[in-house]
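# when you get a sec, could you give me coordinates for this:
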Amino acid sequence: MEKVIGMALTNNFDKEVNPEEWCSKEPIHIPGGIQAHGLLIAIDNQGIVCYVSDNLIEASKVPADAIIGHSVRLLNEFFGKQKDSNFILDLIDLANQNEIFRPVNPYAIRIEHTPYNLIISKSDTHYLLDIEPEYSSLFEDPQNTVGAGLSQMLADRELGTILRNAVIQVRKIIGYDRVMIYKFHPDGHGEVIAEDYELALESWLGLHYPAADIPSQARALYKANPTRLIADVDQPPASLLANIDKPLDLTNSSLRAVSPMHIRYLKNMGVSSSFSVSIVVDDILWGLIACHNYSPRFINYKQRETAKLVGQVLSSCIGMRDQELAQKERIKLQGIIIDVTRSLIDNERIVSLVEQCGSQILKAFRASGFVLFFEGAVYSVGDVPSDDQIEQIAHQFVVMEDQHCLRSYSTELDLEAIKLDSSRFAGLLSCRLTHGIKDCLILFRPERASTVTWAGDPTKLVSMDASGKPFISPRNSFEQWVEECRGQSDDWTEVEVEVFVKIKDELNFAIARKIDELRLLNDKLRDAYAELDSFTYTISHDLKTPLTAIKAYAELIQRKSSEPIILDMADKIKGSASRLNQMVQTVLEYSKVGQRFVNKQRVNMKSLINEIKDHLLISRANDQLQLEVLKTPDLEGDPILLFQVFLNVIENAVKYSHKQALPKVVIDGSSMYQETVYRISDNGVGISDEQQNAIFDLFSRVGDTTEFEGTGVGLATVRKIMNRHGAQISVESNIGAGSTFILRFPNSVGA
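Okay, here's the model as predicted:
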């Protein structure tokens, strides 16, 4: 049983529905019907009829159930062909050569001795057969005049003149009452930028129309099917019949029925027939040649194709002119890339780019502010937002990981959450430097206040019919309505974006070059450090032999002589040799730290610290010493090296506090997610600010060196061990108020 197939398009709607949203969701590619001046059949690959327009049933006098589900050859005689002809499938086979569907359109047929055009197109797995009259409302075949028309259209190089010539020539070719060039703006709304019309009509030049007038899905159809004819807005559509439930996609059909909303729109303007040719530039719908007639008008397929040729030539002209302008702009901006490259080569610091080239960048991009957000810091020139707002902009690259560029001429709408001053920072162009981090370049532009003249109030989309029911309509009134536009800047051109990305690439290249230089320097330092360690160890080891000999000779002198002065001198030689031997031993220990492999493991710090405590309490110089151990969280590290660290630091704390009446040393640890921190505090002599900066250097000692024993190597060794563990040591101290050494160890992932 055949059924009407398609989507029910109606003007009635729930009052809670947003009309503009409704417009963009209307399924106009599957209207379930066609314009009634033609007939339609849809067949599958085998030539079986799957869909048919109800007016074909009426014209052929063949019942629907005798056509749907049967071979299209059943209609051969209706098309004026032999009963057994296979001409439709032969045409489809010819169109499918080389695996690319290229139909030979139109194909002439006759229905009851009247000539018709058969136009074949594809719709998913089906073939659409549009059957249109051969007759036309045009008195003269446009093919005879199009050549001369194109010559006159292209008689000037200036685009505005070409567009004005184009509407004049198109109107001569097709004879419509009004012909316009309708250009789409980036937000989807349109503007009449050229027109030619009957003298009795009023001018629409310069009028703007909201995006809802031609919503996004309609623009997609204009791009897919470059010509669109609506022959008579008062003619009811013919429904499609089928024996399946799936709606038929009529995107490529020349007969596709018209949205009731668009019919209402045309009627509101008093238009009876419309015709359009798409202007497509670089695969983007740039605009339309839009034609209106105030009485019904039909143009046959061949004549529409001739008009399409005008659109294609105009598209090429606009594309070539855009390329010329882009090339001029590219050449103009090329200088800034050279300046940036030179600056990055000549300067050690990456951020010097802002100081060196900031002013030139502002001028080249017609910007008011420029920012380099690098390693968490803001470097800027010109008028820029607060550091906090800049960081929020940079954070957008973390939120939108797939974005490498942010581009806006209305930050008030596009970056609403950041709350930028829309008068100063209406436009924004930003490129991130590297994936996964916030570092980025940002340009700002101030607003460019302007007025837009709309063809009626663009916000009034809801009207009432005679019965009081609401219906969606673009407008019932097309009286001019002026709007003051604020919070918008000039849009960023494609060339500006392209050049800004190149500046970002140059910056990334310079950063990579600096990283390579640092890596090479680090390798050289590592080699020199290892060589110095080896040299220190060798010299220290070799010094032990002569020191032993010096000490032995001093002892021999003491045994051989009884002179008090000689014995005293020999004793001083022995003491000096012992102190020097101790220094050599500590230097050897320091050298071994650099050569030793760090064997990291989980270390029981309670056991390690208690062992140190027991050792120090036995050898303490002051019986009143309080050595207090609080929390001892475990660490990841080399047990031997960690023992050396804590022994040195705690031993120092005991040594520099033992002259107090009640010396006290406290060891306390705390563990957080990222690090474990130990604090070792004493109430000793304290360390001056000047000494705090040097105590971790080799042979650096605190306070009176005659009062406290030491070599000045212990804390240098501690810092070296800490560095090898990726850890840090620091001190907080005041003279006479004791010291606190802070040891920070990074926690292992998952620890």
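
# only C-alpha atoms from now on, for both contacts and neighbour counts.
Will do.

# could you find the closest non-adjacent residue to Ile573?
Distance criterion CA to CA, 6 or more residues apart in numbering; nearest residue to Ile573, sequence neighbours excluded, is Ala554 at 6.3 Å.

# which residues are in contact with that neighbour?
570-571, 573-574 (CA atoms under 8 Å, 6 or more residues apart in numbering).

# is Ile299 part of a helix or strand, or is it coil?
Going by DSSP: H, G, I helix; E, B strand; the rest coil, the secondary structure assigned to Ile299 is coil.

# that one: how many residues sit nearby?
Neighbour count for Ile299, taken as other CA atoms under 10 Å: 19.

# go on, Phe397?
Counted by other CA under 10 Å, the residues lying close to Phe397 total 24.

# what does the one 10 residues further on give?
Counted with other CA under 10 Å, the burial measure for Arg407 works out to 17 neighbours.

# tell me if it really is in a strand.
Yes: residue state for Arg407 (three-state DSSP) corresponds to a strand.

# what count of nearby residues applies to the residue lying closest to it once chain neighbours are set aside?
Excluding the flanking residues, the one nearest Arg407 by CA to CA, 6+ apart is Leu429, at 4.6 Å. By other CA under 10 Å, the residues close to Leu429 number 21.

# same thing with Asp568?
That count, for Asp568 with other CA under 10 Å as the rule, works out to 12.

# any idea which element it lies in?
Assigned by DSSP states H and E, Asp568 belongs to helix 564-595.

# mind giving me the packing neighbours of that helix?
Using 3 or more CA pairs under 8 Å, 6 or more residues apart in numbering; DSSP states H and E, the elements in contact with helix 564-595 are helix 494-560, helix 714-724.

# deepest of those helices, which one?
helix 714-724 (a mean of 21; mean count of other CA atoms under 10 Å).

# gap between the residue nearest to Ile573 and Asp568?
Using CA to CA, to the nearest Å, Ala554 is found at 10 Å from Asp568.

# ok, Arg228 next?
Arg228 is 118 Å from Asp568, by CA to CA.

# what sits against Leu743?
By CA under 8 Å, 6+ apart, the neighbours of Leu743 are 677-679, 727-730.

# residues near the closest residue to it other than its chain neighbours, how many?
Nearest residue to Leu743, sequence neighbours excluded (CA to CA, 6+ apart): Ile729, at 4.6 Å. Using other CA under 10 Å as the criterion, Ile729 is surrounded by 19 other residues.

# I'd assumed Thr740 was in contact with Ile729.
No: counting by CA atoms under 8 Å, Ile729 sits too far from Thr740 to count as a contact (10.5 Å).

# sec struct for Leu616, please.
helix.

# what residues are up against it?
Leu616 touches Glu651, counting by CA under 8 Å, 6+ apart.

# how near is it to Asn652?
Taking CA to CA, one finds Leu616 at 11 Å from Asn652.

# and what of Ser295?
104 Å.

# can you check Pro247 too?
From Pro247 to Asn652 the distance is 87 Å (CA to CA).

# before we move on, what about Glu675?
From Glu675 to Asn652 the distance is 24 Å (CA to CA).

# now the other sequence, so there's something to compare against:
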Amino acid sequence: MRQLECHQEEIHLCGKIQFGGFLFVFNNSGCVAISENITDLLNRTIDQVLGLQIEDILSLLSQETEWNLAEIERQINGQVFIRFVERIQIDKIEYYLSIYSYDEKKYIEIEPCNETHLKETRLFYYAKYLEEQHDRAWQSLTVLIRQIIGFDRVMVYQFLEDHSGQVIAESISEDMTSLIGYRYPGFDIPEQARALYTKFLARNIADIDASTVNVKGIDPKELDLTRCSLRALSPIHLQYLRNAGMRASASFSIIMNGKLWGLVACQNRQPLHVDLAQRHLGAFLTQYAVNYYLSEHQKINLFNQEVMGAMEIDLKSELLIKTDMYAVLEKFAPQIMKIAEADGLIILHDRGRKSFGDVPTEELHAQIDQSLINHEENLYATSNFVYDIPAHIIDPIIFPGVIRINVQPGSKVYMYLFRREHVYEEIWAGKPEKIFKYDPENNVKFPSPRTSFDAWIEHTKGNAPKWKRSELSFMGRIVQIIQQAIAQRSVEIANLNKELVRSNNALDTFSYTLTHDLKNPLSSIQLAAQMILLKNDISKELLHKLGENILDATRLITEMMDKVYQLSQSNYVAFKNELIDPRTKILSILESCKQQYGVVDLDFRLGPTIPILGERTLLYQLFLNLMGNAIKYRSTIQKPFVEISSENVGNSVFYYIKDNGIGMDLREGVNIFDIFKRLPNSQGYEGSGIGLSIVKRIIDRLNAEITVKSELHVGTTFCIEFKKE
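Got it, this is the predicted structure:
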């Protein structure tokens, strides 16, 4: 006994059209197929029509219309599928005549027009309505299409990953039951039907109980009706609608990225024709709604990408700067967990196990490790991991959603993300079971449509919400960042000797400064030594003073030598610029400086921070020095105040750091950015005079500009100009 499946039915080769329409098919030799009801339209026999040329048929249909065959050919033979459409009158009845080319044949379809004419001016208002309701695009679409075609129910039906579908929006008559949220099994719309929905975007059957019309001429197997609006529907589909209590249906395909995403499914309890103009408008508005839906999702995706991207940059920076990789991973674990929408996270390495949020017990976690013992891929993900629950664990909390990241292959360093079990209650439109009937005459089983569409509730356990593609992609990038950082660290170690040589060479940059500025302390030492050697009757007081001078000079030389190395580091390292919002770093520096300098009553004001082009470490060092000075050199007679703001001006971003501290006397010839330069009023504050020199070298390295305005006992404002490119 054979068993037929729905997808085996060649519904595009049925050789029949719906009642009320007329069909002509042509090849290069002339008319090769016509619907047998053509005699009612032309008062000619089928044999008299077969073989005629397309221009002959058009003249017979409407002598009043001037048929421009060259223009018709140009339209229908383009790269994009286009119909030529003309409104004609035959025996005082209005029809839509459409001509198109498909499968190396030309088709003429004729179907009646509805009495209600669509006004072209309404198109603007329909589009405006969708635009105003773009955040509810699908619901708004069902309202508009129901207004246009007058059906009892119009719903948006979204296909899910398992090929089943779910109603996500609808507009219905007041006496109908809502189907929002109802699920439909995938076999309700078989594979070959979905293929046709992808190629032909609008379809209607006016009356499921009306008789069909045979197409005469060539064999039905040679007549592909994929693009035919009048094609008769499968008897199985008609019975399906009949079982659902419907007499008419229409559909508009929702295509996204070339794939069938869903359908606008329309149902009516009484026969009702949706004419060509209505179908074209419905298909247009459906695509309009698709564009708004994609636009909204693109905005969400861009925002999520920005959030993920910022975290990835911070993680990469920390991994390259810090030597303790595990500490960095633990620091970023809460952010990773939040972005991936996980309930818990575990970092497992040779130093132990660190968990965040809600995670499985160690006993259950061990089952995951055991089941994945042979999985060597960097990233493993599932939403339905099955645990073997020991008898002693009563009412366990299980986590079927698991992502395992192999952080460092070969070293058993893993990161796990978990999602708790979610018990799903799904409402199906009838029990989702495929029914077959037996045909004893042909000894074959054939599919039979479901007879019940009453709500059938199914509870699903043992699953977690599925990981989104964006979440898995994000975790994949985390793996790459970690492994790249490890690899880069290895390269850095291999190049350490070269870098040390470059560091030593960089000190030559400061040779002039050292030879010039070291003369003063060396002269002090020399003078003191000469006086000690030459004076025999030197007093104890003078000897003590000379000793203090020697100690002060040697201490100054030591500090200068130590700081020169620090300065050299900011001068030679090759850095990569990126667009950075310094807000987080500024707030971190603020807290650090307040503690360092014991400031508890600081009035700190932070305006908008515009992202700037620079290197993360250098920018941190830049703000650290400027903010540190602003807080350190605070006024002793009024409450300390620091303000940071930014603004866009042309092709630059300006940052201002303003304080009400001790200020500076910027007399002509004074360069506050000279190395070891300290102004007279800075005495009593710790420092070596190298901070602003470091600032200047960083500014030069970033291709920026810095200016300063200051007044003694009033305050100082530094202005930094960063180029946008």
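
# now the helix holding Asp568 of structure 1: which residue numbers in structure 2?
Under TM-score structural alignment, helix 564-595 of structure 1 corresponds to no residues of structure 2.

# can you point out the buried residues in that helix?
For helix 564-595 of structure 1, burial by neighbour count (16 or more other CA atoms under 10 Å) applies to 567, 570-571, 573-574, 577-578, 580-581, 583-594.

# distance between whichever helix or strand comes after that helix and the chain's centre?
Using DSSP H and E, the helix or strand that directly follows helix 564-595 of structure 1 along the chain is strand 601-603. Distance of strand 601-603 of structure 1 from the chain centroid (CA atoms, centre = their mean, to the nearest Å) equals 44 Å.

# same question for stretch 12-21 of structure 2.
Worked out by CA atoms, centre = their mean, stretch 12-21 of structure 2 lies 44 Å from the chain centre.

# give me the distance between the two termini of it.
One end of stretch 12-21 of structure 2 sits 17 Å from the other (CA to CA).

# as a check, name the ranges of all helices in the stretch 251-400 of structure 2.
Ranges of helices within the stretch 251-400 of structure 2 are 276-321, 325-339, 362-371, based on DSSP state H, counting those that start in this stretch.

# using TSV, lay out these together with mean neighbour count.
Listed next are the helices of the stretch 251-400 of structure 2 as TSV, based on neighbours: other CA atoms under 10 Å:
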stretch	mean neighbour count
helix 276-321	17
helix 325-339	16
helix 362-371	13
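
# quick one, which of those helices is nearest to Lys466 of structure 2?
helix 325-339 (14.4 Å; CA to CA).

# the closest one against structure 1, how far on average?
Average distance, helix 325-339 of structure 2 versus aligned residues of structure 1 after superposition (mean CA distance after the TM-score superposition for structure 1): 4.2 Å.

# re earlier: neighbour count for Glu675 and Asn652 of structure 1, which is higher?
Comparing Glu675 of structure 1 with Asn652 by neighbour count (other CA under 10 Å), the higher total belongs to Asn652, at 17 against 14.

# name the element the more buried one belongs to?
Under the assignment here (DSSP H and E), Asn652 of structure 1 is part of helix 639-655.

# now do that helix against helix 714-724, angle only.
Interaxial angle, helix 639-655 of structure 1 versus helix 714-724 (axes from the mean of the first three to the mean of the last three CA atoms, to 10 degrees): 140 degrees.

# contacts for helix 639-655 of structure 1, please.
Residues contacting helix 639-655 of structure 1 (CA under 8 Å, 6+ apart): 593, 599-601, 603, 608-609, 612, 616, 663-665, 680-682, 684, 708, 714-715, 717-718, 721-722, 739, 741.

# can you check stretch 397-417 of structure 2 too?
337, 342-350, 359-360, 376-387, 418-421, 462-467, 475, 479, 482-483.

# just checking, which of those residues belong to strands?
With DSSP state E as the criterion, strands contain 344-349, 379-382, 418-419 from among these.

# so where do the helices sit in the stretch 601-725 of structure 2?
According to DSSP H, counting those that start in this stretch, the helices that the stretch 601-725 of structure 2 contains are 616-632, 691-701.

# the first one aligns to what range in structure 1?
Counterpart in structure 1 of helix 616-632 of structure 2, with TM-score structural alignment as the criterion, is absent.

# now do that helix against helix 276-321, angle only.
For helix 616-632 of structure 2 against helix 276-321, the angle by the same axes, to 10 degrees is 70 degrees.

# show me which residues of helix 616-632 of structure 2 are buried.
Buried residues in helix 616-632 of structure 2 (16+ other CA under 10 Å): 616, 618-619, 621-632.

# counting by contacts, list what it packs against.
Judged by 3+ CA pairs under 8 Å, 6+ apart, the packing partners of helix 616-632 of structure 2 are helix 583-596, strand 652-659, helix 691-701.

# quick one, that helix and helix 691-701 angle?
Interaxial angle, helix 616-632 of structure 2 versus helix 691-701 (the same axes, to 10 degrees): 150 degrees.

# chain center to helix 616-632 of structure 2, what's the gap?
35 Å.

# can you check the shortest one too?
Helix 691-701 of structure 2 has its average C-alpha position 39 Å from the chain's average C-alpha position, going by CA atoms, centre = their mean.

# next: stretch 259-271 of structure 1.
40 Å.

# flag every buried residue along that stretch.
259-267, 271.

# please work out which residues of structure 2 line up with it.
The aligned range for stretch 259-271 of structure 1 is 234-246, by TM-score structural alignment.

# just to revisit the earlier point, what's the spacing between the residue nearest to Arg407 of structure 1 and Ile612 of structure 1?
The gap separating Leu429 of structure 1 from Ile612 of structure 1 is 61 Å, by CA to CA.

# so who does Phe418 of structure 2 touch?
Per CA under 8 Å, 6+ apart, neighbours of Phe418 of structure 2: 342-345, 358-359, 399-403.

# nearest to Gln48 of structure 2 among the residues you listed?
Using CA to CA, the contacts of Phe418 of structure 2 come closest to Gln48 of structure 2 at Gly401, 69.3 Å.

# identify the residue nearest that closest one in space, chain neighbours excluded?
Ser383 (4.0 Å).

# swap in Glu479 of structure 1?
Gly456 is the one closest to Glu479 of structure 1 (CA to CA, 6+ apart), at 4.9 Å.

# what do we get in structure 2 for the one you found?
In structure 2, Gly456 of structure 1 lands on Gly430 (TM-score structural alignment).

# quick one: Ile609 of structure 1 and Arg164 of structure 1, what's the gap?
For Ile609 of structure 1, the distance to Arg164 of structure 1 - CA to CA - is 91 Å.

# having no further points to raise, I will conclude here.
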